[in-house]
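**Student:** Give the three-dimensional model of this entry:
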Amino acid sequence: MLTNHPLRERVVQEMLLRRFPAITTPSRIVQIVRIVAAADRDEERRRVMAMPDGSFIEPGSHDRHVAGACPRGALLSWERHSEASTATILLPLGIEACDATAWIEGLPGHVVRAMRITVLADEASAGPVLTAAALAKADLVTCHVGPCRIWSDFRMGNDGYGQMILVANGCPPADLGRIIQRVQELGNYRNLALLGLPLVQQHGAGLDRLEAQLSEEARLIAEGAQDDEALLERLSALSAELEHVAAATAFRLGATNAYAAIVADRLASLDIQAIEGHQSLVDFNDRRFVPAVRTCATFAARIDTLGARTARITALLRTRIETSIERQNRDLLTSVEQGIGLQLRLQHLVESLSVLAISYYAISLLGYVAKGVSKVMPWLSPELLLAMAVLPVSLGIMAFIRHRRGRLFAGDAARHA
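**Tutor:** All right, here's what the predicted structure looks like:
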């Protein structure tokens, strides 16, 4: 028996997801993409499984993908992505599936894209539908996608839905399903990517202010006219504010970058052929989406650049502060050294005076001895004896003091060795 890797089943399921069913004409597709908070995931799952009465949930459905069918012929599907969820209804044109509509609109989350797609057999049958759709001519996008042709103004109607008309022009049902899936993913990921632009616009003025403030702090550091500690405190506050902006935008800007890459892949995979005099999907994408993504990328790069500049300027200021502290320490050590030298000279002076004082008292004591001896030896002059003893006594005391001082210094050096 095979011993499977714990993640094998999940990997296989991942590769089987996002399959669009084969689509026959005429039909209608309703799809809603939502951002769902983590706290709402359980409620979302409960509502997904509560499909309209009589619906049949296909075997193989799991926590990230559920597919089912309504009695009136509508196919229902739900798929969970990293932060968004996609719910889709596919039904024959002309059949109303009110229960299915209530199901898809009742799921939790915030809608980022909702589309109704009308799929027709050929361009000849598209006229009445296009007239009824009343697409805005100024924003009309129409082009060939492989053998198919699409029309849309990508506007949001009063009911919150956008609309698209697509004609198969003989495209086989399986290929038609794949084309519609890629066209929808192109639009879905485009909207998800553009969620980063309002955030960039919201924080853009703050980033401009931080950039100007950093330049001013760098100028003050160069001039040296400000207190270094005050400058360091302001730089620390600026760095903290910059980190707050980076933390508030990092996830969304990273998601924008990832979604934009998927949009580019989907756009490249579609065989788009422009129609003269009309805006194509490529034109529509290049007109605003590409500049918006570049704006987000520039904002992210500015945050990184400002962070690096802040770190360099802070390091420069810290180096200057440390240099100033080292200079103060050097001056302090020089002052201490001068004090020690003065103290040493004073000690030598005291030592010399001590030799004189001790010698004086020693000669005085010797004087008493000499006077006592002169009583026994009258011929011995006490004054002469004392005069002769002054020099050897003083030298002896001086030698003794130096000897003791030498031993004291030697013992101290041995303790510190």
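
**Student:** contacts and neighbour counts: CA atoms only from here.
**Tutor:** Will do.

**Student:** Flag every buried residue along the lengthiest strand in the chain.
**Tutor:** In the chain, with assignment by DSSP state E, the single longest strand is strand 110-120. Across strand 110-120, burial judged by 16 or more other C-alpha atoms under 10 Å covers 111-120.

**Student:** Next SSE downstream of it?
**Tutor:** helix 127-133 (DSSP states H and E).

**Student:** nearest to residue 63, of the buried residues of strand 110-120?
**Tutor:** residue 111 (20.6 Å; C-alpha to C-alpha).

**Student:** Go ahead and confirm the closest one touches residue 84.
**Tutor:** No - at 9.3 Å, residue 111 does not count as touching residue 84 under the criterion of C-alpha atoms under 8 Å.

**Student:** Please point out which parts of stretch 327-347 sit buried.
**Tutor:** In stretch 327-347, counting by 16+ other C-alpha under 10 Å, buried: nothing.

**Student:** and what of stretch 222-242?
**Tutor:** Those would be 228, 231-232, 235, 238-239, 242, for stretch 222-242 by 16+ other C-alpha under 10 Å.

**Student:** quick revisit: just list what the longest strand of the chain packs against, helices and strands only.
**Tutor:** Applying 3 or more C-alpha pairs under 8 Å, 6 or more residues apart in numbering; DSSP states H and E, one finds that strand 110-120 contacts strand 27-35, strand 162-167, helix 173-194.

**Student:** run this one through as well so I can compare:
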Amino acid sequence: MSRPADHPLRASLSDLMHARVIPVFTAPAVVRSWVYLLSDVERAAERTWIDSLPGEHGAEGWTLHDIGDAGGMIWERHGEFSTYLKFTTQVDPDAATQNGLGFCSLKTADFAWLSEAPGTVFRSVEIAVFSYEPEPAQLQASIDLTQAVCCDVFGGKARIWSDFRMHDGGAGRIYVHDRGLQNDELSRLLQNLIEIGHYRKLALLGFPVARGLMAWLKEAEARLFAVTSDMASQSASQEQVLDRLMALSAEVEQRVNEVSFRQGATRAYAQLAEDRLVSLRENRVEGYSTMAEFIERRLRPAMRTCDAASRRLDEISSRIGRVSDLLRARISISLEVQNQDLLKSMDLRARLQVKLSGLVEGLSVFAVSYYVFSLLKYVVDSAVPKEVAHWLYAPMIAGILALAWLFIYHRKKKIEEQAE
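**Tutor:** Here you go, the predicted structure:
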């Protein structure tokens, strides 16, 4: 029996479920991750630069490279940014924990090649993982405990510390105490910690945009209020109000086009960060904030500002639409009034025309009768004596007038019937 043909995407979609795995499964380990923001031009050059590095290329956007003896590098392509992850498991735990808790184990020379990567560095974080619980004094030397986050994660199988500050080397620091992580739990924990920080900071890209939008919205709302007031008081002509309203509407649509992508990306990044925080399964450590509390306390107000700016932008667009409808209704009513006045004028003119036509018809009867009588008079004068002809003039005139009137009347009726 022959085997059914596989769908072309079956294998690739199955492999996709296991693609995003950091190959670090046991402590000790040191991981460092970077986020690079790229323009369209830099994005085009990125793949060429990646292909020039030694290593094993997998699916586009997810490539594992061997960089010397220090470990590996993983590159991942996203919509508007790319991430690089450098890791090493060749760490002496005793020496590392006694000397900076393993931070800066990856020397600058280990990733100097990254300085040639297209784009600009937006974020970097260094994570040290050891099966050693440090003393507070050791932690304080590397992480500011006065404003640090500390919590148990993954059901208490690990404890993390971080102060969300940039340290020597230009990276944030997270220390992970492995208390018994099994299988791929360490890999998933590292992935969550990295993505929480990346998406949190990427979400904040929308905050400056929202603040700038808020300032513009205040001025735009004032302009809309002025337009509405002028329209209500009729202190400006409808043409002037319409011109100002159309100009404001065009500016609003331009703003919508400018910020719509950033607003959507901000909401998506914030939601991803919240989803990853849920995956940590945090438990509180007395005296410290959890990572969710710390991030929400700082991220939530910024996201509310972004949401408020989006709502105000939608609202002013709707208000402009309502004002446009009112102005359109007013213009429509004005046109109807003008049309009614025009129809009345046309009706009056038509009545005058009818009266004039009646007058012309009467004059036409007399004119036609005069010419016909003149012609018949010549005939009668030549055919009968003068004494008899004078007696014939009166009935001739009466008959000619009657016949002329009947002729014009019937022609008028026929023309009216044809017009109908």
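
**Student:** ok so, going back, what sits in contact with each of residue 111 and residue 84 of structure 1?
**Tutor:** Shared contacts of residue 111 of structure 1 and residue 84, defined by C-alpha atoms under 8 Å, 6 or more residues apart in numbering, are found at 33-35.

**Student:** re earlier: now tabulate the helices and strands packed on strand 110-120 of structure 1 in CSV and tack on mean neighbour count and distance to residue 11 of structure 1.
**Tutor:** As requested, these are exported to CSV (neighbours: other C-alpha atoms under 10 Å; distance: least, C-alpha to C-alpha, whole Å):
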stretch, mean neighbour count, distance to residue 11 of structure 1
strand 27-35, 21, 24
strand 162-167, 22, 33
helix 173-194, 20, 21
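
**Student:** In CSV: these, plus distance to residue 258 of structure 1.
**Tutor:** As requested, these are exported to CSV (distance: least, C-alpha to C-alpha, whole Å):
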stretch, distance to residue 258 of structure 1
strand 27-35, 16
strand 162-167, 24
helix 173-194, 8
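
**Student:** Select, out of those, the one closest to residue 220 of structure 1.
**Tutor:** helix 173-194 (39.1 Å).

**Student:** between that closest one and strand 162-167, how big is the angle?
**Tutor:** Counting by axes from the mean of the first three to the mean of the last three C-alpha atoms, to 10 degrees, helix 173-194 of structure 1 points 150 degrees away from the direction of strand 162-167.

**Student:** With structure 2 overlaid, how far apart is whichever helix or strand comes after helix 173-194 of structure 1 on average?
**Tutor:** Sequence-wise, the next helix or strand downstream of helix 173-194 of structure 1 (DSSP H and E) is helix 196-223. Here the mean offset of helix 196-223 of structure 1 against structure 2 after fitting is 1.6 Å, by mean C-alpha distance after the TM-score superposition for structure 1.

**Student:** One more: stretch 314-328 of structure 1?
**Tutor:** Mean for stretch 314-328 of structure 1 is 1.7 Å (mean C-alpha distance after the TM-score superposition for structure 1).

**Student:** That stretch maps to which residues in structure 2?
**Tutor:** Using TM-score structural alignment, stretch 314-328 of structure 1 corresponds to residues 324-338 of structure 2.

**Student:** Residues in contact with the matching stretch: which ones?
**Tutor:** Contact with stretch 324-338 of structure 2 is made by 231, 238, 242, 245, as judged by C-alpha under 8 Å, 6+ apart.

**Student:** Correct me if wrong: residue 90 of structure 2 contacts residue 96.
**Tutor:** No - the pair residue 90 of structure 2 / residue 96 is not scored as a contact, 10.8 Å apart, by C-alpha under 8 Å.

**Student:** Looking at the two, which one has more neighbours?
**Tutor:** Between residue 90 of structure 2 and residue 96, counted using other C-alpha atoms under 10 Å, residue 96 has the larger neighbour count: 17 against 13.

**Student:** measure the more buried one to residue 168 of structure 2 for me?
**Tutor:** Distance of residue 96 of structure 2 to residue 168 of structure 2, computed by C-alpha to C-alpha, to the nearest Å: 17 Å.

**Student:** Could you do residue 376 of structure 2 as well?
**Tutor:** Using C-alpha to C-alpha, residue 376 of structure 2 is found at 129 Å from residue 168 of structure 2.

**Student:** Reformat the buried residues of strand 110-120 of structure 1 as a markdown table; add distance to residue 347 of structure 1.
**Tutor:** Formatted as a markdown table, the buried residues of strand 110-120 of structure 1 follow (distance: C-alpha to C-alpha, whole Å):
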| residue | distance to residue 347 of structure 1 |
| --- | --- |
| 111 | 89 |
| 112 | 88 |
| 113 | 91 |
| 114 | 95 |
| 115 | 98 |
| 116 | 102 |
| 117 | 103 |
| 118 | 107 |
| 119 | 108 |
| 120 | 112 |
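
**Student:** which one of the residues you listed is nearest residue 27 of structure 1?
**Tutor:** For those, the nearest to residue 27 of structure 1 is residue 119 (5.2 Å; C-alpha to C-alpha).

**Student:** The closest one -> structure 2?
**Tutor:** Counting by TM-score structural alignment, residue 119 of structure 1 lines up with residue 129 in structure 2.

**Student:** Quick check: that match touching residue 180?
**Tutor:** No - using C-alpha under 8 Å, residue 129 of structure 2 makes no contact with residue 180, being 11.9 Å away.

**Student:** How many neighbouring residues does whatever residue of structure 2 lines up with residue 132 of structure 1 have?
**Tutor:** By TM-score structural alignment, residue 132 of structure 1 lines up with residue 141 in structure 2. Neighbours of residue 141 of structure 2 under the rule other C-alpha under 10 Å: 12.

**Student:** and the longest strand of structure 1, how far from structure 2 on average?
**Tutor:** Looks like 1.5 Å for strand 110-120 of structure 1 (mean C-alpha distance after the TM-score superposition for structure 1).

**Student:** Enumerate every residue touching residue 67 of structure 1.
**Tutor:** Here residue 67 of structure 1 is in contact with 57-58, 61, 75-78 (criterion: C-alpha under 8 Å, 6+ apart).

**Student:** One more pass at 10 Å, please.
**Tutor:** By C-alpha atoms under 10 Å, 6 or more residues apart in numbering, the contact set of residue 67 of structure 1 is 48-49, 51, 55-61, 75-79, 87-88.

**Student:** For residue 373 of structure 1, grab the count of nearby residues.
**Tutor:** 14.
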